[in-house]
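>>> just need the structure, nothing else, for what follows:
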Amino acid sequence: MDALQLIVVSAGLRQPSSTRLLADRLAAAAERDLQLHGRDVRVEVIELRDLAVHIANNLVTGFPNAELGDALRDVEHADGLIVVSPIFSASYSGLFKSFFDLIDPMALSGTPVLIAATGGSARHSLALEHALRPLFSYLHATVVPTAVYAATEDWGGEAAEFVGRIDRAAGELAALLTLREPKPRDSDIEDEDEVIPFEQLLAG
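Predicted coordinates:
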């Protein structure tokens, strides 16, 4: 069986970033669980901070450049997603939302998604339920029950509850992915933009 494609979208703005750190922890846990189920997986991380200017240009012009186009296709063709945003003003970041505004609204139908977020204090954790979960429900994705929020204090002592939440969420994502056949990749899909000769069209 072909390897599953797990795409991790991190919207952290700094380097190093606690958002990327959480994304990596979740991806490692999901990869471990999938391997325990006998499934091969390829993990790819998309850092939105590296695409910020391209995302803004796409919103204005309506066209992605090659790098952004590749990232959008990777997300749309992913077998599963881990998405992590910092929380600003009780919601996901503008960069995070702008990127997913460019995704085909039906491309993620049924795709398993693990949602996660980071913030300065635990009082922002409800943003996962009133902002991120509704966004991916709108995109028809299958959002795993457990969401993961990491406040600043969670990184100090590696609390058992925090570690357990990472493992539980990753396990739920892995369980959904284990039941899936890998999606067709670009090489398996006929190019929708292929130009058909006019004579061929007339011939039916």
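
>>> going forward, measure contacts and count neighbours with C-alpha atoms only.
Noted.

>>> how close does Asn58 sit to Asp104?
14 Å (C-alpha to C-alpha, to the nearest Å).

>>> who's more crowded, those two?
Asn58 (18 against 13; other C-alpha atoms under 10 Å).

>>> residues contacting the more buried one?
Taking C-alpha atoms under 8 Å, 6 or more residues apart in numbering as the contact definition, Asn58 lies against Pro64, Asn65.

>>> distance check, it against Leu102.
Going from Asn58 to Leu102 by C-alpha to C-alpha gives 8 Å.

>>> ok, now Ala151?
In terms of C-alpha to C-alpha, Ala151 sits 29 Å off from Leu102.

>>> same deal with Gln200?
Distance from Gln200 to Leu102, by C-alpha to C-alpha: 33 Å.

>>> which of the two has more residues huddled nearby?
More crowded of Gln200 and Leu102, by other C-alpha under 10 Å: Leu102, with 17 against 8.

>>> what's the spacing between that one and Ala78?
Relative to Ala78, and taking C-alpha to C-alpha, Leu102 is found at 15 Å.

>>> again with Gly157
34 Å.

>>> now Leu95
Leu95 is 20 Å from Ala78, by C-alpha to C-alpha.

>>> quick one: which of the two has more around it?
Higher neighbour count among Leu95 and Ala78: Ala78, with 24 against 21, using other C-alpha under 10 Å.

>>> second input sequence below; structure requested for side-by-side comparison:
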Amino acid sequence: MKLVVVSAGLSVPSSTRLLADRLANATAERTSAEVRVIELRDLAVEIAHNFTSGFPGRALADALDAVASADGLIVVSPVFTASYSGLFKSFFDVLDKDTLVGKPVLIAATGGTARHSLVLEHALRPLFAYLRAVVVPTAVYAASEDWGAEGLAERIERAGGELAALMAGLSGVGPAEAEDDGGLAVVPFEEQLAALRG
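Predicted coordinates for the structure are as follows:
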């Protein structure tokens, strides 16, 4: 399986990348997924050129192909003006509109204050619902004060477990292999129905 992480952090080091890495670890430890991280700041010029020329450069084309072939996706954006960053949105604007149909996606964001935590529900979740992705129930927001505080690690683990279970269920892995530490498993509907009838 392939897990692709899209990080829209701009600084180095970046709290956005840090959150992306922690979410990737929480997901990968429950699956056999190969992890690839895409840093959007490295693609900013090619994304802009794609808008004006209609064609992606080599690095952008490679990133778009990686997203298309992923079994699961983790997307993390810093909060700019109470929403996701323009660079983050631009990347998904150049992605083919059908690429994410049915693909499991974990959404996350970072910001300077907890007051922007609803960006997950009013901006990111609607964007990926529009793209017809399967967004995991638990979204993760990390404000500056959340790092090292109680609760963030648990949210990361829960979200990673949900994404891992969805990836396993949609790739045909059996229910026993889909279980995580919390007992979460994806059971095909036909099996659930047969168990109820039996």
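
>>> TM value for the aligned chains?
Once superposed, the chains reach a TM-score of 0.85 (TM-score structural alignment, normalised by the length of the second structure), with 172 aligned residues with a C-alpha RMSD of 0.9 Å.

>>> trace Thr110 of the second structure over to the first structure, please.
Under the alignment (TM-score structural alignment), Thr110 of the second structure pairs with Thr118 of the first structure.

>>> OK, contacts around that match?
Counting by C-alpha under 8 Å, 6+ apart, Thr118 of the first structure touches Ser18, Thr19, Leu22, Val84, Ser85, Pro86, Ile87, Tyr149, Ala150, Ala151, Thr152.

>>> the third one: which element?
This means Leu22 of the first structure. Per DSSP states H and E: Leu22 of the first structure is located in helix 18-36.

>>> which other helices and strands contact that helix?
In terms of contacts (3 or more C-alpha pairs under 8 Å, 6 or more residues apart in numbering; DSSP states H and E), helix 18-36 of the first structure is packed against strand 4-10, strand 41-47, strand 80-88, strand 112-119, helix 160-178.

>>> measure Ala116 of the first structure to Val8 of the first structure for me?
Distance, Ala116 of the first structure to Val8 of the first structure, by C-alpha to C-alpha: 11 Å.

>>> what is in contact with those two at once?
By C-alpha under 8 Å, 6+ apart, the residues touching both Ala116 of the first structure and Val8 are Ala23, Ile82, Val83, Val84.

>>> give the full set of residues in contact with the last one.
Spelled out, that is Val84 of the first structure. Val84 of the first structure sits next to 8-12, 19-20, 22-23, 115-118 when contact means C-alpha under 8 Å, 6+ apart.

>>> can I get the residues you listed in JSON lines including distance to Ala169 of the first structure?
Below are the contacts of Val84 of the first structure laid out as JSON lines (distance: C-alpha to C-alpha, whole Å):
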{"residue": "Val8", "distance to Ala169 of the first structure": "14"}
{"residue": "Val9", "distance to Ala169 of the first structure": "16"}
{"residue": "Ser10", "distance to Ala169 of the first structure": "17"}
{"residue": "Ala11", "distance to Ala169 of the first structure": "19"}
{"residue": "Gly12", "distance to Ala169 of the first structure": "20"}
{"residue": "Thr19", "distance to Ala169 of the first structure": "16"}
{"residue": "Arg20", "distance to Ala169 of the first structure": "17"}
{"residue": "Leu22", "distance to Ala169 of the first structure": "12"}
{"residue": "Ala23", "distance to Ala169 of the first structure": "12"}
{"residue": "Ile115", "distance to Ala169 of the first structure": "9"}
{"residue": "Ala116", "distance to Ala169 of the first structure": "9"}
{"residue": "Ala117", "distance to Ala169 of the first structure": "13"}
{"residue": "Thr118", "distance to Ala169 of the first structure": "15"}
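
>>> now do the same for Asn45 of the first structure: its match in the second structure.
Actually, residue 45 of the first structure is Val rather than Asn. Using TM-score structural alignment as the criterion, Val45 of the first structure maps onto Val37 of the second structure.

>>> wait, that match sits on Val6?
Yes - with contact defined as C-alpha atoms under 8 Å, Val37 of the second structure counts as touching Val6 (6.1 Å).

>>> who's more crowded, those two?
More neighbours surround Val6 than the other of Val37 of the second structure and Val6, with 23 against 19 (other C-alpha under 10 Å).

>>> map the more buried one onto the first structure.
Val6 of the second structure maps onto Val9 in the first structure, by TM-score structural alignment.

>>> list the contacts for the residue nearest to the spatial centre of the second structure?
With distances taken as C-alpha atoms, centre = their mean, the second structure has Ile74 as the residue nearest its mean C-alpha position (1.8 Å). For Ile74 of the second structure, the contacting residues are Leu3, Val4, Val5, Val6, Ala20, Leu23, Ala24, Val105, Leu106, Ile107, Ala108, by C-alpha under 8 Å, 6+ apart.

>>> again, only this time at 6 Å
Val5, Val105, Leu106 (C-alpha atoms under 6 Å, 6 or more residues apart in numbering).

>>> so what corresponds to it in the first structure?
Aligned partner of Ile74 of the second structure by TM-score structural alignment: Ile82.

>>> again, but for His49 of the second structure
Aligned by TM-score structural alignment, His49 of the second structure pairs with Asn57 of the first structure.

>>> thanks again, I'm all set now.
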